[in-house]
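> Below are the sequence and a predicted model for it; my questions follow.
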Amino acid sequence: MTRVTNAVGGKRKWWGVMPVLPAPAMGGMAKQMEQVGFEGVFSLQIYGAPFVPMAAVAAMTDTLKVSTGIAVAGTRSPVETAYNAIECDTISEGRFILGLGTSLHSALEGIYGEPHRKLLTHLREVVKIVRYVNANSHKEMEPLHGEYYDLEWTEKMQTAPPLRENIPIWIAALKDKLTSMTLEIGDGLMVHALWTVNYTVQKDDFIRSELARFGRKREDIEINAWPWIAINEDKQQAIEDSRATVAGYAGYKEYEDFFDSIGFGDLARDCQLAAGEHGDVSGVIDKVSDDMVQAFVKCGPIDEVLEQIEPFWGVVDSLCPMTPYRNLSMEQLTRYNEGLFAMVAEAKRREG
C-alpha cells in the first residue's frame, strides 16, 4: 500500500471545531474525536473569548490538542491573552496552541467598540508581547513599548514558571499581506475557509518563496486549512444547505477584492449586504450559483468529497473540515457534523 502523507511527508492530521455546549455533550464529542483519531480541536470566537471551552475540553481528554481558532487579537489586552494561553497550556498539560486572528474593522469597531487600528501592525505587536510574557512572566521583565502598548509591568508579580516558555502561535490569514506576515512570525498558518482547493494549490509557490525570504524552511511552520464540507448522499441537497453560508461570506465588502482574485467578484458584489444586515442573508441567497457553492463547499458522499479535497495535502499539513452553518437547524448541523466524523474515520482507515 502506498503511504499517504501531508505536504512535508508526515502523517495527515485532522482537526475539528467544537461548539460551546453543556460539558457532558462537549466531553462526549471530544472523546469521540480522540477515538476517531483527530489531532486536535478548535473553539471559535464568535463573541466570547474561546479559552474557556478549550480549557473544559482539555480537562475531559487525554491526547486531543486544543486551540483557539481563532482568538481575535484586538478584543483584549495581549497580556491577558498571554496568561490565558499559559493557563490553557497548564490545564491541557502542554496540548494547547494559541490561534490568533485580526477579524475585520467592521466587527472590531462596530461590535466590540474597539478603536481603529492598523490590524497587521497591531497583530504583530500582540504576538511579540504574548511571546515575551510566555517566556518571561516568571522572571524580571523589561518594559516593552510599541505603537499600541506601553508596558511598564507596574505592580507585576512574578508568576510560577509556565509549563512551556514557547507556546505555539498559529495565525489565521486570508490575503497575501497577512499570509506573508504569518509565514514570517508564526508557528502555524491557518488558511481561511475561503481558500478553495484550487486557490490553495496555487498559493504553494508563494508560501515557499515567502518562507525562503524569511530564512525559514517549509517544515518550520504548520499549514492548516479549513475547508467547508457537506457530507450528503443527496449532493444537490448539500449544495442547497450550503448556499447561505457562502452568501454570508460573500456579503462582506472587505472581502470583495479576494472574491475578484478567484473569479467570483461579480457574484460577491451581488451578495454584498449593508452594515448591520449580516445576520440575515435570506435576501441574497439566490445570488449564489451552484458553481460558487461548490468552489467553497465540497458537497456529496464521503468518497467523492475525499477525492475533491485530496489536492490540499500537497500544500498543507493538517485539515480542519467544517460544516456549513447558516440557516441550518440543529438537526441538520448534527447530521453534517456526523458526516465529518464518518469522513475522517474513513480517511484514517485508508491512511492505515
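Here it is on my side, so go on.
> from here on, contacts and neighbour counts on C-alpha atoms
Will do.
> Just the residues contacting the host helix or strand of Ala172, thanks.
If you go by DSSP states H and E, Ala172 is part of strand 169-173. Here strand 169-173 makes contact (C-alpha atoms under 8 Å, 6 or more residues apart in numbering) with 70, 97-102, 127, 179, 182, 186-192.
> repeat that for 7 Å
Residues outside strand 169-173 that contact it (C-alpha atoms under 7 Å, 6 or more residues apart in numbering): 97-101, 179, 182, 186-192.
> Those in strands, which ones?
97-101, 188-191 (DSSP state E).
> Take the contacts of strand 169-173 and write them to TSV, including neighbour count and distance to Val315.
Conversion of these to TSV gives the following (neighbours: other C-alpha atoms under 10 Å; distance: C-alpha to C-alpha, whole Å):
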residue	neighbour count	distance to Val315
Ile97	24	21
Leu98	27	22
Gly99	28	20
Leu100	27	21
Gly101	22	21
Thr179	21	14
Thr182	25	16
Gly186	23	17
Asp187	19	16
Gly188	22	13
Leu189	27	12
Met190	27	12
Val191	22	11
His192	17	14
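> residue closest to the middle of the protein?
The centre of the chain sits closest to Gly69, judged by C-alpha atoms, centre = their mean, with a distance of 4.3 Å.
> so that residue makes contact with Gly99?
Yes. Between Gly69 and Gly99 a contact is recorded at 5.2 Å, counting by C-alpha atoms under 7 Å.
> let's bring in a second model and compare:
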Amino acid sequence: MKIYTTAPFEDPRQARTLYPDLEQIGYDGVFSFEAKHDPFLPLAVAAEHTRTLRLGTGIAIAFARNPMNLANLGYDLQSISGGRFVLGLGSQVKPHIEKRFSSVWTHPAERMREIVLAIKAIWNCWEGRAELDFRGRFYTHTLMIPAFNPGPNPFGPPPILTGGFGPLMTAVAGEVADGFIAHPFNTRRSLLENTLPALERGLAKSGRQRADIEVIAATLVVTADTAEAFAAAKLAARKQLAFYGSTPAYRPTLAAHGWDDIHMELNRLSKAGRWEEMTHLIDDEVLHEIAVVGEPHTIATKLQARLEGIADGVSLTHNRCPDPGHWASVVRELRR
C-alpha cells in the first residue's frame, strides 16, 4: 500500500522545507489542498526540493478552471517534477463554484467526465498522437497552432485522478480517470457497499478492470503521543465529522450504518447555527467507524484492516488537527 498525506501548511513558503521533511519521513507522495492557497504553486517549489516524492493536487477544483488551463498546469508540473506529478481534480459544491469562483455548475458528473477527456485530448495533440478536435457538450477545443504547442513531454503526460463521493462522480473515475481519491467521510462498509460498486460500473462502461486504476483512500487519522493531545485530536475529528454529516451529499455513509437520524439532526442544527451541539452527536461508535482512532502504534494495523482489498494507497488526513510530526511513527509501521 502506497502512503500519502496532505501537506498541512498555512504559508506556501513552507513548501521549501515541508515537502523534503515528508520525503525524509518516508511518504510515497504528498497532496496539496485547494483552500486558502493555490494548490499548484507549492508543488512547483516542492519539485525543486525533493527527489522521489510524488506530488499531486488533492484536489484542485476543476470547475473553477478549464481543460486547456489544467492541461498546461499538469504538463508543466510533470516536466518540472521529473515525472512525479499527479493531477487530482474535484468538483467542490455548487455554492462555492457559483458564488466564490463565479463559474458554472451544471451536470457535475458529466462535466467532470468531459474535463478529463478534454485534457487527455489536448495532451494527445501535444504528444503528436492526434489533431486537436475535441467537441463536447460543455467544452470545445479545436485550435492548436505550433506557437502554443509545447510538444511531447519528456516524462509523458501525468496521471489524472478524480475525487468524489456520490455514485455518479465515482463512476466517472472508473470510466475515464487514471485513479480515484475516496473522500475521508467513509467507513469500510460504505466503501464496500457504495464506493466500489459505483467504481466498477464506471470501469465496466469503459471496458477496463480494477487493476487499470489507482484507488487512494483519504482516511481520517486520530492519534497522539499524549493524553491531552489525543483528546484534542478526537474533539477536532468530532467537529469535522459533524460538519460532514450535516451535509445531505454525505448522508449515504451514515445511512449505511442505519444512522439517518444522526444526519437529520446534524442538518437541522447546522441550519440553526448550533455547531457546538452538533459535535456531541458524533459519539465514539460513529467516530471509530469513520476515523481510524488509537495510540500511534495501533494505527498502521487498523489502517490495513480498514482498507484491505479496497485501496492501493492511503492518504493520512486530519484537516482540523494536522499532526506536527506528520504521523512519522505511523508511516514507519506501515513500511514495516
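Okay, I see it. Please read these numbers as outputs of a predicted model, since none were measured by experiment.
> before we move on, back to that, roughly how far out does the strand holding Ala172 of structure 1 sit from the chain middle?
7 Å (C-alpha atoms, centre = their mean, to the nearest Å).
> where in structure 2 is the aligned partner of it, by residue range?
Under TM-score structural alignment, the alignment places strand 169-173 of structure 1 onto residues 160-164 of structure 2.
> what about that stretch, how far off from structure 1?
Superposing on structure 1 and averaging over aligned pairs (mean C-alpha distance after the TM-score superposition for structure 1), stretch 160-164 of structure 2 comes out at 0.9 Å.
> Any buried residues in that stretch, and which?
The neighbour-count check on stretch 160-164 of structure 2 (16 or more other C-alpha atoms under 10 Å) flags 160-164 as buried.
> Closest one of the contacts of strand 169-173 of structure 1 to Gly40 of structure 1?
When the contacts of strand 169-173 of structure 1 are ranked by distance to Gly40 of structure 1 (C-alpha to C-alpha), Ile97 comes first, at 9.6 Å.
> After alignment, which residue of structure 2 pairs with the closest one?
Ile97 of structure 1 maps onto Val86 in structure 2, by TM-score structural alignment.
> Its match - nearest residue in space that isn't next to it in sequence?
Using C-alpha to C-alpha, 6 or more residues apart in numbering and skipping residues adjacent in sequence, the residue nearest Val86 of structure 2 is Gly56, 4.3 Å away.
> There's contact between that neighbour and Arg84 in this structure, I believe.
No. At 8.2 Å, Gly56 of structure 2 does not count as touching Arg84 under the criterion of C-alpha under 7 Å.
> Look at the two and report which has more neighbours.
Gly56 (30 against 20; other C-alpha atoms under 10 Å).
> Now find how far off-centre the longest helix along structure 1 is within its chain.
Ranked by number of residues, the top helix in structure 1 under DSSP state H is helix 330-351. Here the centre of helix 330-351 of structure 1 is set off from its chain's centre by 19 Å, with C-alpha atoms, centre = their mean.
> Ok, stretch 214-221 of structure 2 next?
Per C-alpha atoms, centre = their mean, the centroid offset for stretch 214-221 of structure 2 relative to its chain is 8 Å.
> Do you have the helices of the stretch 151-300 of structure 2 handy? List them.
Ranges of helices in the stretch 151-300 of structure 2, per DSSP state H, counting those that start in this stretch, are 167-176, 188-190, 196-206, 227-245, 251-255, 260-271, 275-279, 284-290, 296-307.
> Show me the one of those helices that comes nearest Phe134 of structure 2.
helix 167-176 (15.0 Å).
> coming back round to it: quick one: contacts for the match of Ile97 of structure 1?
Val86 of structure 2 neighbours (C-alpha under 7 Å, 6+ apart): 55-57, 158-160.
> same check, this time on Met68 of structure 2
Met68 of structure 2 neighbours (C-alpha under 7 Å, 6+ apart): Ile119.
> quick one: the closest residue to Glu193 of structure 2 other than its chain neighbours from Thr195 of structure 2, how far?
Nearest residue to Glu193 of structure 2, sequence neighbours excluded (C-alpha to C-alpha, 6+ apart): Ala256, at 7.9 Å. Between Ala256 of structure 2 and Thr195 of structure 2 the computed distance is 11 Å (C-alpha to C-alpha, to the nearest Å).
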